[in-house]
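A.B. asks: Mind looking at a prediction? Sequence and model below.
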Amino acid sequence: MKKNNLIIAILLLLNLSYAQNNFQKIDVIYELNYKISKQDSTDIRTEDFLLSVDNGVSIFNSINFRIGDSITKNSKNLADIYKIPKTKFTNTIEKNRNNSLMTYYQKVGTDRFKYIDTLPTFEWKLINDEKKIGEYICKKAITNFAGRNYVAWYSLDFPVFDGPFKFYGLPGLIFQIYDTSNDYNFNLKNIKTPINQSVFDKNSYKKLTKDDFFRWVNKYKNNPELLLKNSPIQLSEEDMKRVKIKYLEKSTYENNPIELTD
């Protein structure tokens, strides 16, 4: 009996090892549906994101941002600027589970900065419940993070202990995760093994301390005219005032961030 149990244990370990090696590199596309304003619950917007996992290190950012960033870097024609898709998300999150560090990258205007922090800790509670998402049986877990309570559904068929945004640490890939107010809802759209792994240019970002990083972000929030400091578009003082008023009105309306607390 003991011998049979040992054989079963060895087979389970071999299967787990194969599965982990089989999914060392994977691209996952998520669709995010989110409410941008606390005042208007009917204003629900949608954007696709790419999670690229490579041996315990993942990069997560907006697909529109990736496209726009590529156009900006490679374009030699001013007309190509009009091809840049709109995105509210110009940030990138790198999670490194090998050293428990997270690097947060942000582009605002023509400036790019980053800071390094420890990976956030998630206290997941695994729930004895399951549902089918596509062809896969997913299991339920709950947690709270940055002022929101979340429900997650993950699949043991994909031993990729990662997910969208800053989420990670479940026994399988997160297929869906949403907060209980349904302000932010990530849904998996596609999984594939990358043929040509897209390269994220980390070297174009200047490293700051976390405190200096947020001082920089707040500086742009309070002085939106800085967004145009290196722009080929030259505005009159009167036009600049109108741009600032419109920007501040937009910022006041878009007041429902995914993280409610630091």
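C.D. replies: Yep, that arrived.
A.B. asks: rest of the way, CA atoms for contacts and neighbours
C.D. replies: OK.
A.B. asks: Give me the residues contacting the helix or strand harbouring Ser17.
C.D. replies: Following DSSP states H and E, the helix or strand that holds Ser17 is helix 2-22. The contact list for helix 2-22 (Cα atoms under 8 Å, 6 or more residues apart in numbering) reads 158-160.
A.B. asks: among the residues you listed, who's most crowded?
C.D. replies: Val160 (26 neighbours; other Cα atoms under 10 Å).
A.B. asks: State the distance from Lys206 to Asn196.
C.D. replies: 26 Å (Cα to Cα, to the nearest Å).
A.B. asks: neighbour-wise, which of those two wins?
C.D. replies: Lys206 (14 against 6).
A.B. asks: you'd agree the more buried one is up against Ile116?
C.D. replies: No - using Cα atoms under 8 Å as the test, Lys206 is too far from Ile116 to be in contact (11.3 Å).
A.B. asks: can you give me the strands for the chain?
C.D. replies: 25-35, 44-54, 57-62, 91-96, 101-108, 111-118, 125-133, 136-145, 148-155, 173-179, 184-192, 206-207 (DSSP state E).
A.B. asks: Return the list of helices and strands in contact with the first one.
C.D. replies: Contacts of strand 25-35 with other secondary structure elements, assessed using 3 or more Cα pairs under 8 Å, 6 or more residues apart in numbering; DSSP states H and E, are made with strand 44-54, strand 184-192.
A.B. asks: JSON lines for these, including mean neighbour count and distance to Ser70?
C.D. replies: As requested, those are exported to JSON lines (neighbours: other Cα atoms under 10 Å; distance: least, Cα to Cα, whole Å):
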{"stretch": "strand 44-54", "mean neighbour count": "19", "distance to Ser70": "15"}
{"stretch": "strand 184-192", "mean neighbour count": "18", "distance to Ser70": "22"}
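A.B. asks: Put this next to the first one:
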Amino acid sequence: MRYIFLLLVTSVNFLYAQEKAIDSLKIQCEYWLNYQNDSTNIYSKDSEEFLLLIGKNKSLFLSTNKYKRDSIKNSYIKEGNSVAILDLSKFPKTAFPYRIVKNYSNNELLFYNDISAKLSVHYVEHPNLTWKISNENDKIANIDCGVAYTNYGGRQYKAWYAKDIPLSEGPYKFSGLPGLIIKIEDTKGFYKFELISFKNLSKRHKTIELENRQINSKNVTKKEYLNAKKITLII
């Protein structure tokens, strides 16, 4: 029995510890999200910080708390410790455990999430956002911005993009504008992302990484994923 337990621990460690570089890291953006948990309750508001890691061919978007917890966990395992005894209770959790990878070469968006402790899944999406670029101009934190509008997920969004930062990127699933999205919010005020920092890390030779459990996760449809999430919430 002891040998079986050791084998299980080793297998779990192997599953969690293995990371793979999916691209070199060029730009790191930090966004602050203000959101309303319950659309019927204006007092159910909260906030969280996110990272957008931009490479040459791909980008990764995830919660900063998720990134920190994963980094602590993987460092712990690489030192030869067992993930089974790792206590992360003192570290902040995230309300958004997903990871989003945008692949520039084929305009694919891969949405990764864990259905349970043992099951990680992903679905592929092609948002193909249709942007209406307006004649409006604005300035946010001394950044000259253009303004554009789009619809996604049944909501209308207004976005401010930097005219002098020619990166067709943004938080969450948003991209496709002629400049980096500095701020984006839906017209009803349920979600608002705002850029809080921008760093050029191209000279630091860092990489954007995903764990093997995400890379090898089960490919499902978006509908299957949403149905599975409903079931786990009920359970």
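C.D. replies: All right, it came through fine. Just so you know, these numbers come straight off a predicted model, no measurement behind them.
A.B. asks: TM between them?
C.D. replies: The TM-score (TM-score structural alignment, normalised by the length of structure 2) is 0.78; 200 aligned residues with a Cα RMSD of 2.0 Å.
A.B. asks: about what we covered before: out of the strands of structure 1, deepest packed?
C.D. replies: Looking across these with neighbours counted as mean count of other Cα atoms under 10 Å, the highest average goes to strand 173-179: a mean of 24.
A.B. asks: That strand vs strand 125-133, what angle?
C.D. replies: 110 degrees (axes from the mean of the first three to the mean of the last three Cα atoms, to 10 degrees).
A.B. asks: Show where strand 173-179 of structure 1 falls in structure 2, residue numbers please.
C.D. replies: The counterpart of strand 173-179 of structure 1 in structure 2, using TM-score structural alignment, spans residues 180-186.
A.B. asks: The strands of structure 1: which one's closest to Thr252 of structure 1?
C.D. replies: Proximity to Thr252 of structure 1 (Cα to Cα) singles out strand 25-35 among these, at 14.0 Å.
A.B. asks: want to try JSON lines for the helices and strands packed on strand 25-35 of structure 1, with distance to Ala152 of structure 1 as columns?
C.D. replies: Formatted as JSON lines, these follow (distance: least, Cα to Cα, whole Å):
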{"stretch": "strand 44-54", "distance to Ala152 of structure 1": "16"}
{"stretch": "strand 184-192", "distance to Ala152 of structure 1": "9"}
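A.B. asks: who wins for proximity to Met102 of structure 1 among those strands?
C.D. replies: strand 44-54 (13.8 Å).
A.B. asks: post-alignment, that closest one versus structure 2, mean distance?
C.D. replies: When structure 2 is overlaid, strand 44-54 of structure 1 sits 0.7 Å from its aligned residues on average, using mean Cα distance after the TM-score superposition for structure 1.
A.B. asks: Hmm, Ser120 and Asn113 of structure 2 touching each other?
C.D. replies: Yes - judged on Cα under 8 Å, Asn113 of structure 2 makes contact with Ser120 at a distance of 5.9 Å.
A.B. asks: now the strands of structure 1 in TSV, with distance to Lys76 of structure 1?
C.D. replies: As requested, these are arranged in TSV below (distance: least, Cα to Cα, whole Å):
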stretch	distance to Lys76 of structure 1
strand 25-35	30
strand 44-54	26
strand 57-62	23
strand 91-96	24
strand 101-108	21
strand 111-118	19
strand 125-133	44
strand 136-145	43
strand 148-155	44
strand 173-179	39
strand 184-192	32
strand 206-207	24
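A.B. asks: circling back: please point out which parts of the helix holding Ser17 of structure 1 sit buried.
C.D. replies: Gln20 (16 or more other Cα atoms under 10 Å).
A.B. asks: what distance separates that helix from the centre of its chain?
C.D. replies: For helix 2-22 of structure 1, the separation from the chain centroid amounts to 33 Å (computed by Cα atoms, centre = their mean, to the nearest Å).
A.B. asks: swap in stretch 72-85 of structure 2?
C.D. replies: With Cα atoms, centre = their mean, you get 23 Å for stretch 72-85 of structure 2.
A.B. asks: Next, the distance between the ends of it.
C.D. replies: 13 Å.
A.B. asks: Stretch 97-115 of structure 1 now?
C.D. replies: 17 Å.
A.B. asks: Please list all residues in contact with the counterpart of Asp117 of structure 1 in structure 2.
C.D. replies: Residue pairing (TM-score structural alignment): Asp117 of structure 1 is matched to Val124 of structure 2. Neighbour list for Val124 of structure 2: 108-111, 219, 221-222 [criterion: Cα under 8 Å, 6+ apart].
A.B. asks: right, and out of those, which lies closest to Thr40 of structure 2?
C.D. replies: Using Cα to Cα, these come closest to Thr40 of structure 2 at Lys222, 25.3 Å.
A.B. asks: okay but that closest one is in contact with His126, surely?
C.D. replies: No - between Lys222 of structure 2 and His126 there is no contact under Cα under 8 Å: 11.3 Å.
A.B. asks: Using a markdown table, lay out the contacts of helix 2-22 of structure 1 together with distance to Asp43 of structure 1.
C.D. replies: Rendered in a markdown table, the data for the contacts of helix 2-22 of structure 1 read as follows (distance: Cα to Cα, whole Å):
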| residue | distance to Asp43 of structure 1 |
| --- | --- |
| Phe158 | 34 |
| Pro159 | 35 |
| Val160 | 33 |
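A.B. asks: List just the nearest of these to Asn64 of structure 1.
C.D. replies: Distances from Asn64 of structure 1 to these, taken by Cα to Cα, are shortest for Val160, at 24.3 Å.
A.B. asks: can you pull the contacts of that closest one?
C.D. replies: Applying Cα under 8 Å, 6+ apart, the residues contacting Val160 of structure 1 are 20, 23-24, 171-173.
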